[in-house]
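Trainee: Below is the structure, and that's it, no one-letter string:
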């Protein structure tokens, strides 16, 4: 008996060690950025402070404010309409409103620039119809901070929509009907009762959208908007100044961690208590006439401009491009993307299983700290993670190469920082939280008695995980794999900075063609990225469609 207990503790020790190794990997970029920021020189940073740093700050904050307001309005408004009213097409729209999640914002930027820019079909048609010259009219500039904010809002509002819709569905009718009985109108009851009750969930969705906004690089870089994300890339690649890139990354890291703390606080408060024994769903109001048409239009606009129209534009662009998706070059891009996404998804989900099971076996204390550290990566932009990993690993590579040269007259080169494994490590850090949330969502349905029954029948802890947990959690694990796979396919800033020489992905190819103003060519890799991104969104839509209110 004593020997069995000792072996069990030893296995838990191994599990804890693996869990802390995974969590430590997520902590490395932040510690490295902190150390590099304070140990590097400040000459270039002072120059940036006198020239563009305040612009970085103002543009980033303004972008955050616009996206926060836009996503809150679109997500909350559409969630309320599809939850509380009935009108023709509402069942279809409550599912379709999730579709823009499949699109990276930079893909929308390429599509709408092709249509709305000066040579695009919209302005060209206006000039032909009105007989205007290039300087005879004014047209909103798509390549601007406002344009970037619109692109980001169109793809990020589903975060707010999903959380707000879930909050409205969980509300009991009691308080809402009490407000109506006291003379409040439907709109008044919404603002005074339903909206305050759903506010924590809405705030959580908005903060998620804001964190994605500060992490965005492709959209703001293509539109020429100078933010901290573009500043980090410019300092690292253009100026070749690692210390300044680390200092800018540190500033962005502080802001991201502040937002992460807010999001976690809001998520913890996203609850309310029903005053009655029985939960009664909020009553739906059937709309007719112009109200029905207005509700349909308000819900259809985000879907149209966030998903349907971009697909049509990209398809038309792709047909006119000279890019051959089946050429050896594109096959390499596809293989590289699929290889990175597959390896990163497998490694990330395996790490999430280790951390999640460690928390189940040893709740509290160290395991909770490991889980919290592992989740920090979702708040850290890809560019910050890239800088945080490259700084220490490049230093290690250089010292190892110098030692090998001095000792054995052999050059090891960039042994780690020149491989795909450091890129995989960056993806693991960035998307560990998504895998953990999916895994723990399934694990929460496993009653503790199942573990006790398995142990009574002679199973070890790892046998229980392998033979009991994993088969039951197969849907959750598949969801986690799919989410990480698609996120890696879309990821751009870390891939741009950390990819090995001559190892390009579909996202990098799309960015490169768009940067060269070859937008029709950029449509081809963009369509592939969107097609892959639609897979988990369709599964999510299917799940929403099966939900019975």
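Mentor: Arrived safely, thanks for sending. The shown structure was predicted, so the numbers you read here are calculated from the model rather than taken from an experiment.
Trainee: contacts, neighbours, all on C-alpha from now
Mentor: Noted.
Trainee: can you confirm residue 363 is in a helix?
Mentor: No. Counting by DSSP: H, G, I helix; E, B strand; the rest coil, residue 363 is not part of a helix but coil.
Trainee: burial count for it?
Mentor: Residue 363: 12 surrounding residues under other Cα atoms under 10 Å.
Trainee: Please apply the same query to the one 5 residues further on.
Mentor: Other residues near residue 368 come to 17 when the count uses other Cα under 10 Å.
Trainee: which ones are touching it?
Mentor: Going by Cα atoms under 8 Å, 6 or more residues apart in numbering, residue 368 touches residue 359.
Trainee: does it sit in a helix or strand, and which one?
Mentor: For residue 368, the host element (DSSP states H and E) is helix 366-375.
Trainee: all strands in the protein, in order from the N-terminus.
Mentor: Using DSSP state E, the strands of the chain run over residues 85-86, 285-286.
Trainee: Now do the longest helix that the chain contains and helix 366-375, the angle between them.
Mentor: Looking across the chain with DSSP state H, the single longest helix is helix 2-39. Relative orientation of helix 2-39 versus helix 366-375 (axes from the mean of the first three to the mean of the last three Cα atoms, to 10 degrees): 40 degrees.
Trainee: Distance from helix 2-39 to the middle of the chain?
Mentor: 25 Å (Cα atoms, centre = their mean, to the nearest Å).
Trainee: Show me what that helix is packed up against.
Mentor: Secondary-structure packing of helix 2-39 (3 or more Cα pairs under 8 Å, 6 or more residues apart in numbering; DSSP states H and E): helix 242-269, helix 328-361, helix 366-375, helix 382-408, helix 420-443.
Trainee: My guess is residue 186 contacts residue 178. True?
Mentor: No. Using Cα atoms under 8 Å, residue 186 makes no contact with residue 178, being 11.4 Å away.
Trainee: any chance of the helices and strands packed on helix 2-39 in a markdown table, with distance to residue 475 too?
Mentor: A markdown table is the format used below for the helices and strands packed on helix 2-39 (distance: least, Cα to Cα, whole Å):
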| stretch | distance to residue 475 |
| --- | --- |
| helix 242-269 | 24 |
| helix 328-361 | 13 |
| helix 366-375 | 21 |
| helix 382-408 | 28 |
| helix 420-443 | 8 |
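Trainee: Out of these, which one sits most buried?
Mentor: Most buried of the helices and strands packed on helix 2-39, by mean neighbour count (mean count of other Cα atoms under 10 Å): helix 420-443, with a mean of 23.
Trainee: Put this next to the first one:
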């Protein structure tokens, strides 16, 4: 045995750390509790759907599900096609060609991520309305007097909703495709050119097939965001499964029927998750063969009208997904400057801030507990618990909100019944229909963001740092508190920001769970749009975009360096 392997040395501690250690009961219990809380809405929803009387099922099968399912699948297909085309085309353009403003365009293409789909729907409907700037300009140029004099596509339709969602969701595909093009383009393109293939043939025959798994993963994320949306489809009159869950509960008063539709949506979510996971597995194989990040692929310089055309083509998605909402809400805000001092807006801002902060704290604490459980044990059981706890992000907000509402209502009724039986008092509704329900729903849904951010920060630390600290006399808890937590502070802050921003934008679960008089910025905009007064929610909409643009700006700054994606 060499000196560096003697007991008490760091190397010996590293070898000891490689041996699987028993997981403390407290850490295992916390991981199991978090996973159980995350799975509770799903289990409750399935239980209600399967254990009901089934009285609403014939009506749903005959009148609701066929139309809603076809509409949902059509919307998903159009969004998938549009986001794939725009995302791949723009990614290839900024990676393979040099043109004016290329570096600016590369980060600007991410900006539409700061605009939630429901805000984009409100803005597009106003922008392309009969009295909006587009149709007004058409009438001015061609001398049309009424809408009967010309044809204009209807934005309040399934294709219109697909355009709106694609305009703000394509960056998911852009990001994943750009990463693969940067990693693969140098070696593969060089080999293809030596074999006589031109740039176009290299792209279609070589690079695009290599990037297909990454594109599929990006499209899967886009489709999950599409399933989550309720504000855009409701405003544009598109009756999807998500909207059917909401309307079946409120209009028909049938929680059982809403749960049954939600279970159908769960099947779609599982299929999307399976496709996304399969794409990720294939993507890892390709990524391992990529070149170094800091070696830029050669770019073809576009000059003259070609360079201008490339710049305009790359900026069009940015103008649609970010420019139109900013123009519409900015114009309305300038007309309604009196709203700055509106107490309703201030109250909604404070509510959004408090809700998002509470959800961020709760999600980060849960993520730290999960990461600590994985740190103490590398067992497959703990990894499965962590994966289950992080599965809430795949759930559309409508499904999560409805399932959590049913679970909390059952818990409230159980506590109330016990209090009546043993204490002779009624506790009423303690959790359901409360601000806590909204915070819990957001924490469950965005726990995956916090967990992945903290885990990414932990993976950047030296692998045997924890073992070295324990070798020097620190306990497991002391090592985590004194050594790891300070080093993980940037990752924890990043996780909190991600959860905070997504909670501010969240709408689907909030409108199902919020108590009376509980208005966030998102619900304030939603209510104003529902009564046809989009301009009354202009400042709230701009506050949402301003909040959401913070992490997008950080990501965009990283994208200006092609090696830091």
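Mentor: Done, it's in. Just so we're clear, the structure is a prediction, and the values are computed from it rather than from any experiment.
Trainee: follow-up on the earlier one: how about the helix holding residue 368 of structure 1, aligned to which bit of structure 2?
Mentor: Aligned using TM-score structural alignment, helix 366-375 of structure 1 spans residues 381-390 in structure 2.
Trainee: how close does the aligned residue in structure 1 for residue 411 of structure 2 get to residue 178 of structure 1?
Mentor: Matched to structure 1 by TM-score structural alignment, residue 411 of structure 2 sits across from residue 396. Distance from residue 396 of structure 1 to residue 178 of structure 1, counting by Cα to Cα, to the nearest Å: 66 Å.
Trainee: for residue 185 of structure 1, same thing?
Mentor: In this view, residue 185 of structure 1 and residue 178 of structure 1 are 11 Å apart by Cα to Cα.
Trainee: now the aligned partner of residue 332 of structure 2 in structure 1, nearest residue through space, not along the chain?
Mentor: When structure 1 is aligned by TM-score structural alignment, residue 332 of structure 2 is paired with residue 317. Nearest residue to residue 317 of structure 1, sequence neighbours excluded (Cα to Cα, 6 or more residues apart in numbering): residue 520, at 4.7 Å.
Trainee: neighbours around the one you found, how many?
Mentor: 24.
Trainee: residues contacting the counterpart of it in structure 2?
Mentor: Using TM-score structural alignment, the equivalent of residue 520 of structure 1 in structure 2 is residue 535. Under the criterion of Cα under 8 Å, 6+ apart, the contact list for residue 535 of structure 2 reads 329, 332-333, 336, 528.
Trainee: Kindly indicate which of these lies nearest residue 108 of structure 2.
Mentor: residue 329 (19.2 Å; Cα to Cα).
Trainee: Double-check residue 173 of structure 1 against residue 283; I have them as touching.
Mentor: Yes. Residue 173 of structure 1 is in contact with residue 283 according to Cα under 8 Å; the separation is 6.9 Å.
Trainee: These two - which one has more neighbours?
Mentor: Between residue 173 of structure 1 and residue 283, counted using other Cα under 10 Å, the more crowded position is residue 173 (16 against 13).
Trainee: when you align them, which residue in structure 2 goes with the more buried one?
Mentor: Residue 173 of structure 1 maps onto residue 186 in structure 2, by TM-score structural alignment.
Trainee: Skip the chain neighbours and tell me the closest residue to that match.
Mentor: Among residues not flanking residue 186 of structure 2 along the chain, residue 297 sits closest, at 4.5 Å (Cα to Cα, 6+ apart).
Trainee: Show me what the one you found aligns to in structure 1.
Mentor: With TM-score structural alignment as the criterion, residue 297 of structure 2 pairs with residue 282.
Trainee: any idea how far its match is from residue 87 of structure 1?
Mentor: As defined by Cα to Cα, residue 282 of structure 1 lies at a distance of 16 Å from residue 87 of structure 1.
Trainee: Equivalent analysis for residue 490 of structure 1, please.
Mentor: For residue 490 of structure 1 relative to residue 87 of structure 1 (Cα to Cα), the value is 35 Å.
Trainee: Look at these two and report which has more neighbours.
Mentor: Counting neighbours by other Cα under 10 Å for residue 490 of structure 1 and for residue 87 shows that residue 490 has the greater number, 27 against 19.
Trainee: can you tell me what part of structure 1 stretch 51-68 of structure 2 aligns to?
Mentor: Taking TM-score structural alignment, stretch 51-68 of structure 2 hits residues 39-56 over in structure 1.
Trainee: what do you get for stretch 476-495 of structure 2?
Mentor: Under the criterion TM-score structural alignment, stretch 476-495 of structure 2 matches residues 461-480.
Trainee: buried sites along that stretch?
Mentor: Within stretch 461-480 of structure 1, the residues that qualify as buried are 461, 464-465, 468-470, 473, 476-477, 479-480, counting by 16 or more other Cα atoms under 10 Å.
Trainee: ok, now stretch 280-292 of structure 2?
Mentor: 280, 282-283, 286-287, 290-291.
Trainee: now the longest helix of structure 1 and helix 420-443, what's the angle there?
Mentor: 130 degrees.
Trainee: buried stuff in helix 2-39 of structure 1?
Mentor: In helix 2-39 of structure 1, counting by 16+ other Cα under 10 Å, buried: 12, 15-16, 18-23, 25-30, 32-37.
Trainee: Next, the angle from it to helix 242-269.
Mentor: 130 degrees.
Trainee: just to revisit the earlier point, contact partners for the match of residue 297 of structure 2?
Mentor: Counting by Cα under 8 Å, 6+ apart, residue 282 of structure 1 has contacts 84, 169, 171-173, 176.
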